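S.K.: Quick one: sequence and predicted model below, then my questions.
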Amino acid sequence: MSHLILIPARLRATRLPGKPLADLCGRPMIVQVADRARASGLGRVVVATDAAGIAQAVRAHGHEAVMTRTDHESGSDRIYEALTALDVEGDVEIVINVQGDLPTIEPETIAAVLKPLEDPEVDIATLCVEITREEEKTDPNVVKVVGSPLAESRLRALYFTRATAPSGEGPLYHHIGLYAYRRAALERFVKLKPSALEKRERLEQLRALEAGMRIDVEIVNSVPLGVDTPEDLERAREILSNQDRA
């Protein structure tokens, strides 16, 4: 199948202003993410942005960027505009959405998101990891996947929530916000109106489930660091510095 990796990026972060351009070991954070996306070997990598400064930085480091509108509500809306601009003929079959604030994500983790799409019944694929820290089980900032096991490393998503769920004995899973969409599924998704549960939980993926779309989840071994605060940024610098020395 033909794959396109799209990395949405904008400059509106309030907790860490200018986040995509923050320096990480001599490279902007958005470039670090693009480097790792390219290393996954899945195909063409493009940063979709509404900021000229981001596009300039990405291109200066040998990556591709496409300009998009400034009024998008979400990253999925932005990548759909980018897809239609970059692939007018409709050749791309799978679109992979990699968040631009995951500078330590492993290329193998990005590649893992394609595995659920081996089943033709799956519309959207995403990732999760088993929660091992007790405090994360009750943390509303840690989004949980509630799903039916399909295999040792695969769930069929039934729900996503900020609450502690499901109850009872057994593992809980931390959702990783990286998605692979079949082209038709992405087109359908962005044309749906925000759903009731999506607005209540503030989780966009619930829109797809409420519309009857199938999301399967690959279980991976580690959660990539999401950079949202200055403290996260320092931690990412430490992680990347250690990797460079290894």
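M.R.: All right, it came through fine. Numbers count the residues shown, from 1 in each chain.

S.K.: Please make it C-alpha for all contacts and neighbour counts, starting now.
M.R.: OK.

S.K.: three-state assignment of the residue nearest the centre of the chain?
M.R.: Geometric centre of the chain, nearest residue: L178, 2.5 Å, by Cα atoms, centre = their mean. What DSSP: H, G, I helix; E, B strand; the rest coil gives for L178 is strand.

S.K.: In contact with it: list those residues for me.
M.R.: Each residue near L178 by Cα atoms under 8 Å, 6 or more residues apart in numbering is listed here: I96, N97, V98, Q99, I110, V113, T126, L127.

S.K.: swap in K191?
M.R.: So K191 contacts nothing (Cα under 8 Å, 6+ apart).

S.K.: mind listing the strands in the chain by residue range?
M.R.: Under the criterion DSSP state E, the chain contains strands at 3-9, 23-24, 27-28, 44-49, 64-67, 94-97, 124-130, 144-151, 154-161, 173-182, 215-220.

S.K.: and the comparison structure, right after this:
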Amino acid sequence: MKTMIVIPARLASSRLSEKLLLRAGGKSVLQHTYEAAKRASVTDQIIVAADDPRIVKEVDGFGGEARLTDVNCQSGTDRIAEIALMHDDVDVFVNVQGDEPEIDPGAIDAVAELLMSRPDADIATAACAIDTLAKLEDPACVKIVMGANDRAIYFSRSVVPHARDGGSETLLSSGKTVYWHHLGLYAYRRDFLLWFATQPPGQLEQIEKLEQLRAIEAGKQIVVASVAPAARGIDTLEDFRAFRDRIEDI
């Protein structure tokens, strides 16, 4: 199967303006992400799906490949679907978020390889074990409920599965992983992307504000690769400063 990594890159950000162009260690956040993705072995084909000419200029400047996509795309997945329309020779598209400069290339490979090995699946994504109560109860930490054969049953910002007898802490310390943190890394089949781009948000998606529920609600199959805990992405100025300190201290 032919695979492509796509990095959806939106210039505007409500929490940290133009964060992808912020520089640490002489490189932009976007360049760090691109170079991390390039270390994945599953493909050497990487495209940045940009919404602004300044993003394209930045990518051209460090020798990458970028395509300008519709500024009105509602999500990164829609932006990747636009790239998929341009590449009917590619079977699998891997979504690497542009604000993940410390993403593990091994996790990219794991997600892509899982989808390629599972003809029953439309999407593959990644998760790591939750091991603290604070993280479990944080609505910013999206949880996955998994069933047989590593299949995702549901995604939620709430604590799921709910321990009816109040035993969340006991479950955390049981030695068996019950709670899983969803990481925003995906691999999609091309036909799924083209379907997704034509579908309105589902009821569950609108309630939880999680677009992967659009696929779950429609009966699409999502499989999950278990990976090591991920470094935090760049959402806030504090995140960026911490990343810059780590990079510049090396």
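M.R.: It's in. Owing to the predicted nature of the structure, the values given are computational and were not obtained by experimental measurement.

S.K.: before we move on, back to that, just send the contacts of L178 of structure 1 back as CSV, with distance to A85 of structure 1 and neighbour count too.
M.R.: Below are these laid out as CSV (distance: Cα to Cα, whole Å; neighbours: other Cα atoms under 10 Å):
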residue, distance to A85 of structure 1, neighbour count
I96, 16, 28
N97, 16, 23
V98, 18, 25
Q99, 20, 21
I110, 23, 25
V113, 24, 25
T126, 24, 28
L127, 27, 28
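
S.K.: Export those residues as JSON lines, with columns for distance to R202 of structure 1.
M.R.: Converted to JSON lines, those look like this (distance: Cα to Cα, whole Å):
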{"residue": "I96", "distance to R202 of structure 1": "22"}
{"residue": "N97", "distance to R202 of structure 1": "19"}
{"residue": "V98", "distance to R202 of structure 1": "19"}
{"residue": "Q99", "distance to R202 of structure 1": "17"}
{"residue": "I110", "distance to R202 of structure 1": "24"}
{"residue": "V113", "distance to R202 of structure 1": "23"}
{"residue": "T126", "distance to R202 of structure 1": "17"}
{"residue": "L127", "distance to R202 of structure 1": "18"}
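
S.K.: separation between the residue nearest to the centre of structure 1 and A39 of structure 1?
M.R.: 16 Å (Cα to Cα, to the nearest Å).

S.K.: And D50 of structure 1, by the same measure?
M.R.: For D50 of structure 1, the distance to A39 of structure 1 - Cα to Cα - is 25 Å.

S.K.: show me the contacts for the closest residue to A126 of structure 2 other than its chain neighbours.
M.R.: Among residues not flanking A126 of structure 2 along the chain, A225 sits closest, at 4.7 Å (Cα to Cα, 6 or more residues apart in numbering). Applying Cα under 8 Å, 6+ apart to A225 of structure 2 gives the contacts A110, V111, L114, A124, T125, A126, A127, D150.

S.K.: cool, and D71 of structure 1?
M.R.: Contacts of D71 of structure 1 by Cα under 8 Å, 6+ apart: none found.

S.K.: And for L11 of structure 2, the neighbour number?
M.R.: The tally of other residues near L11 of structure 2 (other Cα atoms under 10 Å) stands at 17.

S.K.: no, scratch that, I was asking about R118 of structure 2
M.R.: Around R118 of structure 2 there are 14 other residues, counting by other Cα under 10 Å.

S.K.: what's the counterpart of it in structure 1?
M.R.: The alignment partner of R118 of structure 2 in structure 1, by TM-score structural alignment, is D119.

S.K.: just checking, what residue in structure 2 corresponds to S222 of structure 1?
M.R.: S222 of structure 1 maps onto P229 in structure 2, by TM-score structural alignment.

S.K.: Could you give the number of residues near that match?
M.R.: Residues near P229 of structure 2, counting by other Cα under 10 Å: 14.

S.K.: Quick check: it touching D131?
M.R.: No: between P229 of structure 2 and D131 there is no contact under Cα atoms under 8 Å: 10.3 Å.

S.K.: From A180 of structure 1, how far off is D228 of structure 1?
M.R.: Taking Cα to Cα, one finds D228 of structure 1 at 23 Å from A180 of structure 1.

S.K.: try H72 of structure 1
M.R.: 19 Å.

S.K.: Let me see the ranges of the helices in structure 2.
M.R.: 29-38, 53-61, 76-86, 105-117, 133-136, 168-172, 190-196, 203-208, 212-217, 237-249 (DSSP state H).

S.K.: Export the ones you listed as CSV, with columns for distance to S17 of structure 2.
M.R.: Compiled in CSV, the helices of structure 2 are given as follows (distance: least, Cα to Cα, whole Å):
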stretch, distance to S17 of structure 2
helix 29-38, 13
helix 53-61, 13
helix 76-86, 17
helix 105-117, 27
helix 133-136, 26
helix 168-172, 37
helix 190-196, 28
helix 203-208, 25
helix 212-217, 26
helix 237-249, 9
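
S.K.: and of those, who's closest to R157 of structure 2?
M.R.: Comparing the helices of structure 2 by their distance to R157 of structure 2 (Cα to Cα), the top pick is helix 203-208, with 6.9 Å.

S.K.: packing partners for that closest one?
M.R.: helix 212-217 (3 or more Cα pairs under 8 Å, 6 or more residues apart in numbering; DSSP states H and E).

S.K.: The helix it packs on corresponds to what range in structure 1?
M.R.: Going by TM-score structural alignment: helix 212-217 of structure 2 matches residues 205-210.

S.K.: ok, the contacts of L178 of structure 1 vs G26 of structure 1, which is closest?
M.R.: Q99 (20.1 Å).

S.K.: The closest one pairs with which position in structure 2?
M.R.: Per TM-score structural alignment, Q99 of structure 1 is aligned with Q97.

S.K.: and the nearest residue to its match once chain neighbours are set aside, how many neighbours?
M.R.: With sequence-adjacent residues excluded and distances taken as Cα to Cα, 6+ apart, Q97 of structure 2 is closest to I7, at 5.6 Å. Other residues near I7 of structure 2 come to 28 when the count uses other Cα under 10 Å.

S.K.: Repeat that for the one 5 residues further on.
M.R.: Each residue near A12 of structure 2 was counted by other Cα under 10 Å, and the total is 13.

S.K.: do N141 of structure 1 as well
M.R.: 11.
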